[in-house]
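Q: model this:
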Amino acid sequence: MAHEQAATVVSEPTHRYFEVDGLKLHYLDWGGEQERHTFVLLHGGGAHVHWWDSVAPLLTPYGRVVALDFRGHGRSQWSRPPSYGPPAYMNDTRALIESLGARVILVGHSMGGAVAQWVAVTHPEMIEALIVVDAPHGPPPLMRRLMWRWRRRSHGGKRPELRSAHDVIKKFRLSPPETNLSRLELEQLALAGAEQLPSGAWAFRFDPETRAWRKNRGRMTKPKIKNLKMPTLLLRGEHSGLVSPRHVKRMNRKIKGSVLKEIPRAYHHVPLDNPADTAAAIIEFVDKL
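A: Model (predicted):
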């Protein structure tokens, strides 16, 4: 298995790779004792492993911690012809879990939380516990979907190339945009998800075709979360505009025995906005398994 060291301010995770469907996919491995627990962290749409940079190191005393770049995201290979969307990302996640050789605590944020729900429903034997971070059951609110649909039309096709790292920083936007991150933290996140090309130009590590998965895959039905039997934690950002209090409470009722917790001082991007309380909520939940 190929790997190389990547230094961060908090710790030094290892870049690792595995193959699925002929694609070389990337994940970060922060280490930890797999005999205790194994955490697999899933990012949201258009994001990458570095959404977890401030949460993952806090979890390593409780087990091995890895974060996956879905195909077409981060350092993972692009799919050609395009094969994206939840079914493909479920396959990526399942293959990673198989390669780790352990039942996992599956933690998914946003789109990653939707994928985590599907994996838990279809492959419960792989999952020790499920943690869904600010992700709805089923599609996001209608207005949010319409906004994303417009963005898919206007940003599809080839990946835009930018002249400099400074232009990467200027172009970078979170979606939804609300966040507690400082300007410097946003700049660091932008550069963590970008690369300099051989031509000298810069570009984001992201395949624009991932936005158009529905034209190839069509609609998906909701996973039957009422069938979930494993311990489940639902986390919602206190100020989230994507997952309403009513919606997450409904999820809580459907998943028998699930735990619901709100993360203070957090919008939709919970692992970025309040990593300390996010990790603390996960640790409190894991201690009771």
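Q: CA atoms for contacts and neighbours, from now on please.
A: Will do.
Q: In the chain, which strand is the longest?
A: Using DSSP state E, we find that the single longest strand of the chain is strand 23-31.
Q: And that one, what does it pack against?
A: Identification of packing neighbours for strand 23-31 by 3 or more Cα pairs under 8 Å, 6 or more residues apart in numbering; DSSP states H and E yields strand 14-20, strand 64-68.
Q: so how far is the first one from its chain's centroid?
A: What that stands for is strand 14-20. Here strand 14-20 is found 16 Å from its chain centre; the criterion is Cα atoms, centre = their mean, to the nearest Å.
Q: List the buried residues for it?
A: For strand 14-20, the neighbour count (16 or more other Cα atoms under 10 Å) marks 14-19 as buried.
Q: Quick check: of those, which lies closest to V49?
A: Closest approach between the buried residues of strand 14-20 and V49, by Cα to Cα: H15, at 10.5 Å.
Q: if we can go back for a sec, so the longest strand of the chain versus strand 14-20, what angle?
A: Between strand 23-31 and strand 14-20, the angle formed by their directions is 140 degrees, by axes from the mean of the first three to the mean of the last three Cα atoms, to 10 degrees.
Q: Before we compare anything, build this one as well:
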Amino acid sequence: MTATETNPAVPAWFAEALDTRPTHGTLVVDDAEIAYRVWDRREGDGDPRGIVLVHGGAAHAGWWDHIGPQLARTHRVVAFDLSGHGDSEWREGYTYDRWADELVAVAAAVGIVDDLVVVGHSMGGIVAMRAAVRHPEVVTDVVIVDSELFDAADIARMMEHGAPTDTMIPREPRRYATRDEALARYRLLPEQETLPYIRDHVAAGSVTRDEKGWRWKFDRSFPTLLTDPTPVPPPTCTLAIVRAEHGVMDPSRAQALHDSRSDGTATLVTLAGAGHHVMLDRPLELLAELRDVLGDRQE
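A: Got it, this is the predicted structure:
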């Protein structure tokens, strides 16, 4: 039974996307098992570029389940769980460099070793840019979607006022007696209006059960070591900046990042009416922008 048959409010395009099942896999990167999912290209030879989709903080690869299949008409598309998130293993500490290495390792595991397009939402956009800096021979195009941008002065101010530590954010997850109880407590950060059928899907993929009960699928300590300024991709990498009108990306900083690429390798668009979690409230508008960046013309 399809999603539209169980819930008539679900539009056909979304149900069809979820019915396009990815292939799931895992690989070990620096002693942590990383989970990923792949949608293979469905139409002819298509575009040789592969795409990796990177979720934001406290999220998981399933946030892209309705986006990946759409892009997979003409591209091989991969989404993965950053370590400390989703079905990937936790680490003792997290850095953007290590997440960037996970990204490139996942791409290589599915046969994408160059000409890689990376699309990152929120914190995932920072991971995408870091991957372009660390692996310029692999990453040729980056799209950041409403990523909060920090410079060295921002980091210094945060450290001065006390950066998050594992004593402030206990690592032990909060647990619930039932799955329904956990899902009833699901919240976005920042909170915003979303399309309920998409929110329900990502929420369902956000909980798991262990021997102590139901818990969220992320390590609450992951922000404690993330104190690096925003990296800037090298000139060899194109940069597309997608800002949500009501999101967290400061418009002046987005413009400054765009203007810093005087060679014309950067683009900047604002999605009207969108909140920070763009794929949950403006998914078709986001898809249109991604297709434009990719040079695709899909109906």
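Q: circling back to that earlier point, residues in structure 2 matched by the longest strand of structure 1, start to end?
A: Residues 32-40 of structure 2 are where strand 23-31 of structure 1 aligns, taking TM-score structural alignment as the criterion.
Q: Please give the centre-to-centre distance between that stretch and its chain.
A: Taking the mean of its C-alpha atoms, stretch 32-40 of structure 2 sits 13 Å from the chain's own mean (Cα atoms, centre = their mean).
Q: How about stretch 174-182 of structure 2?
A: Using Cα atoms, centre = their mean, the mean C-alpha position of stretch 174-182 of structure 2 is found 25 Å from that of the whole chain.
Q: Same question for stretch 277-289 of structure 1.
A: 18 Å.
Q: Next: stretch 288-299 of structure 2.
A: Relative to the mean C-alpha coordinate of its chain, stretch 288-299 of structure 2 is positioned 18 Å out (Cα atoms, centre = their mean).
Q: which residues of the stretch 1-150 of structure 2 fall in helices?
A: Taking DSSP state H, counting those that start in this stretch as the criterion, the stretch 1-150 of structure 2 contains helices spanning 3-6, 12-19, 68-71, 96-109, 123-134.
Q: Mind giving me the packing neighbours of the second one?
A: Okay, so that is helix 12-19 of structure 2. Counting by 3+ Cα pairs under 8 Å, 6+ apart, the elements that helix 12-19 of structure 2 packs against turn out to be helix 3-6, helix 68-71.
Q: The last one vs structure 1, average offset?
A: Read that as helix 68-71 of structure 2. When structure 1 is overlaid, helix 68-71 of structure 2 sits 1.0 Å from its aligned residues on average, using mean Cα distance after the TM-score superposition for structure 1.
Q: Could you tell me where that helix falls in structure 1?
A: Structural correspondence for helix 68-71 of structure 2: residues 56-59 of structure 1, per TM-score structural alignment.
Q: Any chance of the helices of the stretch 1-150 of structure 2 in JSON lines with distance to D210 of structure 2 as columns?
A: As requested, the helices of the stretch 1-150 of structure 2 are arranged in JSON lines below (distance: least, Cα to Cα, whole Å):
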{"stretch": "helix 3-6", "distance to D210 of structure 2": "28"}
{"stretch": "helix 12-19", "distance to D210 of structure 2": "26"}
{"stretch": "helix 68-71", "distance to D210 of structure 2": "29"}
{"stretch": "helix 96-109", "distance to D210 of structure 2": "25"}
{"stretch": "helix 123-134", "distance to D210 of structure 2": "27"}
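Q: how far away is the aligned residue in structure 1 for D228 of structure 2 from P136 of structure 1?
A: For D228 of structure 2, the equivalent position in structure 1 is taken to be M220, counting by TM-score structural alignment. Remark: distance between M220 of structure 1 and P136 of structure 1 (Cα to Cα, to the nearest Å) = 14 Å.
Q: any chance you could map the strands in structure 1?
A: According to DSSP E, structure 1 carries its strands in the segments 3-5, 14-20, 23-31, 38-42, 64-68, 104-109, 127-133, 194-196, 202-204, 232-237, 259-263.
Q: any idea what R261 of structure 2 aligns with in structure 1?
A: Aligned counterpart of R261 of structure 2 in structure 1: I255 (TM-score structural alignment).
Q: Alright, I will stop here.
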